[in-house]
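Participant: coords below, sequence missing:
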């Protein structure tokens, strides 16, 4: 396959002008769009409607070119929260058959999959873990890659709203916000199972969103109210004719810029060839960073996920000198506690 990557600035969640320009110029063929990652300027919490607004705007626009069935096949992952210097934008991935004029080389491949819708009571359970694991394996097969060739797995997962909790036969003793963490965590553990980073024997249901020694080094999960299933995109390197390549590393803490440089170095390309950085962000649950106390978990006015995005976004932007980066908050079982996976996509020298 040949995968292409387009990073598009947005003036607002409903701004499709940049995508429109690329389609009108012929740079993007709507029929080849397989995934869209977005950073929208909401709060990234339960009531962040910028995610759904952005997705709806994209679907309405693409309906000019594609059938409802074709639009349904596109993976839309909108991550809310552009705190600090993070700039709102879209990253559009297209896929087409290999270019016969090019010789295959190790380059970016992409696969997608979806789970069935989850019942509210299944969110954050072993049922979710195993269901996600099976779907991730489907996405890896769709990418034509092996598990060890995967560098980043992006999942959009559901959460449980207050009305859904009240409709359950048994009283559910978690908040909507807590359900986001459980959903992200179970989805990430599903990635770890699918990639062989963990085995099912390593994991019990009480571990989910509690035992953070269990994690994936490539999972990135983002919860939202705008869907009930999980939408999955895997990114890796395999022989193909793509003009892009991906590398990854794991940040041990929110200021671990050396891990960002390691991910970039894995691509074999210079900093001027970097197209996008994808990362997870978390306020360390220990209340410490580099041996110093932080207060992100104690602030009742601002969610710690918002603070973490601002910190990690600034740290990464300082390395790549570009604030248009994808940083998602809440990294339960995504990298070590207080850290998170980071991936770099670069354009290969032609």
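Facilitator: It's in. Keep in mind the model is a prediction, meaning the values are calculated, not measured.

Participant: use CA for all of it now, contacts and neighbours both
Facilitator: OK.

Participant: what sits against residue 80?
Facilitator: For residue 80, the contact set (C-alpha atoms under 8 Å, 6 or more residues apart in numbering) comprises 39-45, 48, 50-51, 328.

Participant: one more time with 6 Å
Facilitator: 39-42, 44 (C-alpha atoms under 6 Å, 6 or more residues apart in numbering).

Participant: I'd like these as a markdown table, with distance to residue 138 appended.
Facilitator: Formatted as a markdown table, the entries for those read as follows, by distance: C-alpha to C-alpha, whole Å:
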| residue | distance to residue 138 |
| --- | --- |
| 39 | 26 |
| 40 | 28 |
| 41 | 32 |
| 42 | 32 |
| 44 | 28 |
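
Participant: any idea how far residue 157 lies from residue 316?
Facilitator: 25 Å (C-alpha to C-alpha, to the nearest Å).

Participant: To clarify, my last question referred to residue 197.
Facilitator: Note on residue 197: its distance to residue 316, by C-alpha to C-alpha, is 26 Å.

Participant: before we move on, the earlier item: closest one to residue 212 out of the contacts of residue 80, please.
Facilitator: Residue 212 has its nearest neighbour among the contacts of residue 80 in residue 44, at 22.0 Å by C-alpha to C-alpha.

Participant: Report whether the closest one is found in a strand, as I expect.
Facilitator: No: going by DSSP: H, G, I helix; E, B strand; the rest coil, the assignment for residue 44 is coil, not a strand.

Participant: Alongside the first one, take a look at this:
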């Protein structure tokens, strides 16, 4: 009998250190802090190597949750998966999405079909010279399969979004590799974010059978015909391993929620966003679908590497003042916010091997009345 239920709630934040919304929800009894499985957030930093709003947000959340769980902040971070994506350009609004898991005594009435299920796993710590290379691909693939088992998902077709937090290189990490006689994929800290994101995404594609497993170092950031339709990877300075969160639908879940996805072919692919909304029975805003309620939408965005969108030149890659990832987040964020009817949507920049070049996956979670 199905006895696992998953919950999802989106909470606005006033800043990267603001935990008042989450504490209010906990105090009201709407969330049992012991049931929190993962927290995904958008913070208003620059999304780059020196975006410490991500680490600040995680520290604030861990400190606030520690007394409720009887743990130290460090132990909270080990227990809950935190993925903070920096950059809320344009209309994007800072927020967190809290995912919970609890065991229920018996299957609620009216629950049928496959419902939202979430699984988590971690890779081992990587050496700096392994980032963006085959080792990161292989270890990520293993972790995705482990997370699928944790979610009770056997069929890759039931996986609709795989969120990964992955490491990046710093000058100290590059120097440590050099001291051992090894070269890193790049010596650029900012460039390493793309390598790490790309290798992690290829690991998802391998795990789900989207591409063959015989890929190597030379394919990362070169073979853009190789990609995952459900991978979303975000690099940060605060870790040296990959945190993997698999979101899909499972017959073993009695959740009130459902997830679906589509793939944007480019940054202005509104049809794909609408298809993602339709995949969970929703339409574009204002959503008035009976028995369905929009919860959140998750997407990847990047400036097309060939410098054009549908044959017309874009200048995102040539702007020396503003990073192309910031341009892409703003553009895709505005498109999605208009169709979803809210600016509190999760749009992450840098979509290397995450959907076709210049595009990216887009997933939607809806709450069902039964």
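Facilitator: That came through, no problem. From a predicted model like this one, the values you see are computed outputs, not experimental measurements.

Participant: Got a TM-score for the two of them?
Facilitator: The TM-score (TM-score structural alignment, normalised by the length of the first structure) is 0.97; 349 aligned residues with a C-alpha RMSD of 1.2 Å.

Participant: Comparing residue 197 and residue 316 of the first structure, which residue is more hemmed in?
Facilitator: Summary of the neighbour comparison: residue 197 of the first structure and residue 316, criterion other C-alpha atoms under 10 Å, with residue 316 having more neighbours (28 against 17).

Participant: what residue of the second structure matches up with residue 121 of the first structure?
Facilitator: By TM-score structural alignment, residue 121 of the first structure lines up with residue 129 in the second structure.

Participant: How about residue 73 of the first structure?
Facilitator: In the second structure, residue 73 of the first structure lines up with residue 79, judged by TM-score structural alignment.

Participant: And for residue 164 of the first structure?
Facilitator: Alignment note: residue 164 of the first structure maps to residue 173 in the second structure; criterion TM-score structural alignment.

Participant: Sketch out the strands for the first structure, chain order is fine.
Facilitator: According to DSSP state E, the first structure carries its strands in the segments 2-9, 33-40, 75-80, 89-96, 105-114, 150-158, 219-224, 231-240, 244-251, 274-281, 288-289, 292-293, 326-329, 340-347.

Participant: how big's the offset between the third one and the second structure?
Facilitator: By mean C-alpha distance after the TM-score superposition for the first structure, the fitted strand 75-80 of the first structure averages 0.2 Å away from its aligned residues in the second structure.

Participant: Same question for the second one.
Facilitator: Once superposed with the second structure, the aligned residues differ from strand 33-40 of the first structure by a mean of 0.2 Å; criterion: mean C-alpha distance after the TM-score superposition for the first structure.

Participant: Contact partners for the nearest residue to residue 77 of the first structure once chain neighbours are set aside?
Facilitator: Ranked by C-alpha to C-alpha, 6 or more residues apart in numbering and with sequence neighbours excluded, the top spatial neighbour of residue 77 of the first structure is residue 37, at 4.8 Å. Residue 37 of the first structure sits next to 77-78, 90-91 when contact means C-alpha under 6 Å, 6+ apart.

Participant: Who wins on neighbours among those?
Facilitator: Greatest neighbour count in the contacts of residue 37 of the first structure, by other C-alpha under 10 Å, goes to residue 77: 29 neighbours.

Participant: what's the spacing between the alignment partner in the first structure of residue 96 of the second structure and residue 193 of the first structure?
Facilitator: Counting by TM-score structural alignment, residue 96 of the second structure corresponds to residue 90 in the first structure. With the distance defined as C-alpha to C-alpha, residue 90 of the first structure ends up 29 Å from residue 193 of the first structure.

Participant: and what of residue 26 of the first structure?
Facilitator: Here the distance between residue 26 of the first structure and residue 193 of the first structure works out to 40 Å (C-alpha to C-alpha).

Participant: Which of these two has more residues huddled nearby?
Facilitator: Relative neighbour count places residue 193 above the other of residue 26 of the first structure and residue 193, with 25 against 10, counting by other C-alpha under 10 Å.

Participant: quick one: what's aligned to the more buried one in the second structure?
Facilitator: Taking TM-score structural alignment, residue 193 of the first structure has residue 206 as its aligned residue in the second structure.

Participant: which residues touch the spatially most central residue of the first structure?
Facilitator: Taking C-alpha atoms, centre = their mean, the centroid of the first structure lies closest to residue 154, which sits 3.5 Å from it. The neighbourhood of residue 154 of the first structure, defined by C-alpha under 6 Å, 6+ apart, consists of 220-221, 232-233.

Participant: how about those residues in a markdown table, adding neighbour count?
Facilitator: Compiled in a markdown table, those are given as follows (neighbours: other C-alpha atoms under 10 Å):
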| residue | neighbour count |
| --- | --- |
| 220 | 34 |
| 221 | 31 |
| 232 | 29 |
| 233 | 28 |
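
Participant: thinking again about what came up before, excluding its backbone neighbours, what's nearest the match of residue 73 of the first structure?
Facilitator: In space, and not counting its chain neighbours, residue 79 of the second structure is closest to residue 37: 7.8 Å by C-alpha to C-alpha, 6+ apart.

Participant: From what I see, the one you found and residue 100 are in contact.
Facilitator: Yes: using C-alpha atoms under 6 Å, residue 37 of the second structure is in contact with residue 100, at 5.0 Å.

Participant: re earlier: next one: the residue nearest to the centre of the first structure relative to residue 29 of the first structure, how far apart?
Facilitator: Counting by C-alpha to C-alpha, the gap between residue 154 of the first structure and residue 29 of the first structure amounts to 23 Å.

Participant: All good on my end, thank you.
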